[in-house]
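1. Pasting the sequence and the predicted model now:
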Amino acid sequence: MSRPTIAEIDLDAIAFNLSQIKALVGPGVRICPAVKADGYGHGAVQVSRTVLDEGAHMLGVATLEEAIELRNAAIDSPILILQRIFPDQANECVEYDVRTTVCDHEFAVALSQAACAAGKVAIVHIKVDTGMSRLGVSPDEAVEFAVAVSKLPGLKIEGVFTHFPSSGDADLTFSQDQIEVFRRVTAQIRDAGVIFPLRHMANSSAILNLPESYFDMVRPGIMLYGLHDTKHILRDVELRQAMTLKTKIVFLKEIGVGDSVGYGRTFIAKRRTLVATIPIGYADGYNRQLSNRAPVLVHGIRVPVIGRICMDQVMLDVTDVPDVHIGDEVVLYGRQGDGFISIEEIADLQGTIADEVITTVGKRVPRVYVRTGRPYLEEVG
């Protein structure tokens, strides 16, 4: 018997969300879903297969190791590493046919040498920093850099891209200025004789707020998983939350008035209280900030987390739930009957964004994949 604590991943929801993105950006724009951080905690391999089946053109990852995982799973589609990696990783990039980000001469030269030694062509995307101040060549240096890279043997420039720091803000002035800088720089690169087919800039918030940023390809991240990381959305679109975190009641105990629950005795019962214990904790990614704050669902009814969340266990007040038993399902976020708890709600309670909530669900929580409402695969980390 597998662990009762699972993250249920609805692959139909991910397919639906991709179809919504495709409808927004139109048929002339390619889609590069971000499947980094193990597919935002959903499982990179299964998410990648799903989005490729639904028409995605490329996959975005953060590390070489993430790219190799996909290659080892027999995924042969284009994969782009979105961050700068080290020169001593160039040989593996060539070996595994992975597209890489270039924004400095050291890595570009190392990749060129690796490609020539292997008798292959390495495909690269040049990163331009238009305001994130995290990674990329400056706009003033971009043309000279692109020309230099284009002359290196064994390299082919496929794309030029940049990233938004604030495309989900209420004031989009800075983002609009970025778009104009990017438009100008990419035009100047092409005017200098460097030919490349793809300009890409739009993340999830930009897909919803800034259609002028679509260019040739978009890179949806959090919205692919049915979530938002901002409340400032100009083009609302139906999305379906793909992850449900659930477990089962493992113990029930009635306590009296004045009895305490958990470490630090932060919950003191003001009535006779039926306490349910569930086998999940902060080691599984259920954040300690949710102690005495978060709701969960039992029989479709919201009940509160009481006491401090432990490493492996959480306590609930189920006094008001009729006919509750050991083994009953508990949903920490997702849908149960008529009840629903969004991941965004949990993120607000934690003081963070939905991205952090889902990417910190631990490896010891099995992912159970669902298609047409039925489990068809379980992956245990």
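-> That came through, no problem. Note that the structure is predicted; figures quoted are calculated from it, not measured.
2. Only C-alpha atoms from now on, for both contacts and neighbour counts.
-> Fine.
3. Show me where the protein has its helices.
-> Using DSSP state H, the helices of the chain run over 11-25, 36-40, 44-53, 64-72, 90-95, 105-118, 139-150, 173-191, 204-209, 343-350, 354-359.
4. same for the fourth one, what does it pack against?
-> Which is helix 64-72. In terms of contacts (3 or more CA pairs under 8 Å, 6 or more residues apart in numbering; DSSP states H and E), helix 64-72 is packed against helix 36-40, helix 44-53, strand 79-81.
5. Structure two is appended below for comparative analysis:
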Amino acid sequence: MSGAATPRLEIYPERITYNALSVVELGHQHGATVAGVAKVTCAHPAVVDALVAGGVDLIADSRIDNLRQTRERGIELPLMLLRISERSRAAEVVEYADISLNSSLITMEVLSDAAIAAGKRHQVILMVDVGDLREGVWPDRAVEVAFGAAQLRGIEVVGLGCNLACFGGVVPSEENMRLLVEVRDACRAATGLELPMLSGGNSASLPFLASGHMPPEINNFRMGESIILGRNVFDRSPWPGTRQDTVQLVVEVVELERKPSVPIGKRGQNAFGEEPAFEDRGTRLRAIFNVGRQDVIVDGLDPLDPNISILGASSDHLILDVEDMAGVESLRVGDEMAFYPDYAALLALSTSPYVEKVVVAGPPSGPARWAVG
């Protein structure tokens, strides 16, 4: 045992910086700025600092509270609010975000009033839906909305943006990126605004950017998972030149017993309304750990030992088949075990107040888990 509390999320900031340097360089080679997205770790200070050290041009997050924390820590980079602004929190948006993403003229009117009351101008990016069907005005309405926003004294429309691969799974392409450029040009002509920023999406844009076919007019990207987890978001494969051992979940064995692999007795639904299926593998050594569905998306956990099988979880307990794990003969109650979380699992772990967050200092070392390139 290490003596540290469990369950805990271990964060390796130097490894995140390593990834940021690689991804940011690709964006800069294209002539684009890169916003480092910290939301998957709830803008943990060590992660934000790692992004800054990795050369990102902005810090982006979807929660105003996270931006407030980042601002109050003295981070000097511009802060971007990713989630569509809420009218009810307009005053906080203009106080803690330098730039916000918007698609509603009604909301932008409220943001303008809040900015005027605060004695400032708030920058906005008008989001355009180029096919993924999440946020953004439809292209044929963009000119109308941009023209209306241009009349508001408290805001400055600094560009257009889009989001892809988050809801509909639509892949960034020559067609939808060119559409964003064309809509920007039409808005320019109608408003007289320069609209210098074209924010071409999130980590899903990275493969298209690397292909060399990204239109040169697209000059901003919002990168989160590709930096923090070193993943290609389309298939979660390792992104070349990045590490995937940037964070890990460490949990503790609280029970270790040999049991049948199929429940005994009449069965109904479990606590989550499910009727799980079980494979009869005979009597197996099962370990229970002190983390559950209240803390993590269990399907998003990858054991460091590939011979371990995750059987499932209740609200508070994770149940594993450890019969075939290396060194199983020495496993005891109180021992620790580590897992790599995927994006969904990391988001839940970061949000859970029951999981301690521990920063592990030092340069990348130990058994590396990274993609060469």
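-> Structure received. Just so it is clear, the structure is predicted and the values come from calculations on it, not from any experiment.
6. mind checking what residue 303 of the second structure lines up with in the first structure?
-> By TM-score structural alignment, residue 303 of the second structure lines up with residue 296 in the first structure.
7. Name all residues that make contact with its match.
-> By CA atoms under 8 Å, 6 or more residues apart in numbering, the contact list for residue 296 of the first structure reads 302, 303, 304, 305, 330, 331, 332, 333, 341.
8. returning to that earlier point: so which of the helices and strands packed on helix 64-72 of the first structure is the most surrounded?
-> Mean neighbour count (mean count of other CA atoms under 10 Å) peaks for strand 79-81 among these, with a mean of 25.
9. quick one: contacts of it?
-> Identification of contacts with strand 79-81 of the first structure by CA under 8 Å, 6+ apart yields 58, 59, 60, 61, 62, 63, 64, 67, 98, 99, 100, 101.
10. need these in CSV with distance to residue 158 of the first structure, can you?
-> As requested, the contacts of strand 79-81 of the first structure are exported to CSV (distance: CA to CA, whole Å):
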residue, distance to residue 158 of the first structure
58, 12
59, 14
60, 14
61, 17
62, 18
63, 19
64, 18
67, 18
98, 12
99, 9
100, 10
101, 10
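11. what about residue 319 of the second structure, distance to residue 308 of the second structure?
-> Residue 319 of the second structure sits 11 Å away from residue 308 of the second structure, going by CA to CA, to the nearest Å.
12. Of those two, give the one with the bigger neighbour count.
-> Using other CA atoms under 10 Å, the more surrounded residue of residue 319 of the second structure and residue 308 is residue 319, with 21 against 16.
13. With adjacent residues omitted, what lies nearest to the counterpart of that one in the first structure?
-> Matched by TM-score structural alignment, residue 319 of the second structure corresponds to residue 315 in the first structure. Closest residue to residue 315 of the first structure apart from its sequence neighbours, by CA to CA, 6 or more residues apart in numbering: residue 277 at 4.5 Å.
14. What are the boundaries of the strands in the stretch 251-373 of the second structure?
-> Counting by DSSP state E, counting those that start in this stretch, the stretch 251-373 of the second structure has strands at residues 283-289, 301-303, 309-313, 318-321, 336-341, 356-359.
15. Turn those strands into a markdown table, including distance to residue 194 of the second structure.
-> What follows is the strands of the stretch 251-373 of the second structure, written out as a markdown table (distance: least, CA to CA, whole Å):
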| stretch | distance to residue 194 of the second structure |
| --- | --- |
| strand 283-289 | 56 |
| strand 301-303 | 46 |
| strand 309-313 | 53 |
| strand 318-321 | 54 |
| strand 336-341 | 42 |
| strand 356-359 | 43 |
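16. Right, I'll leave it there.
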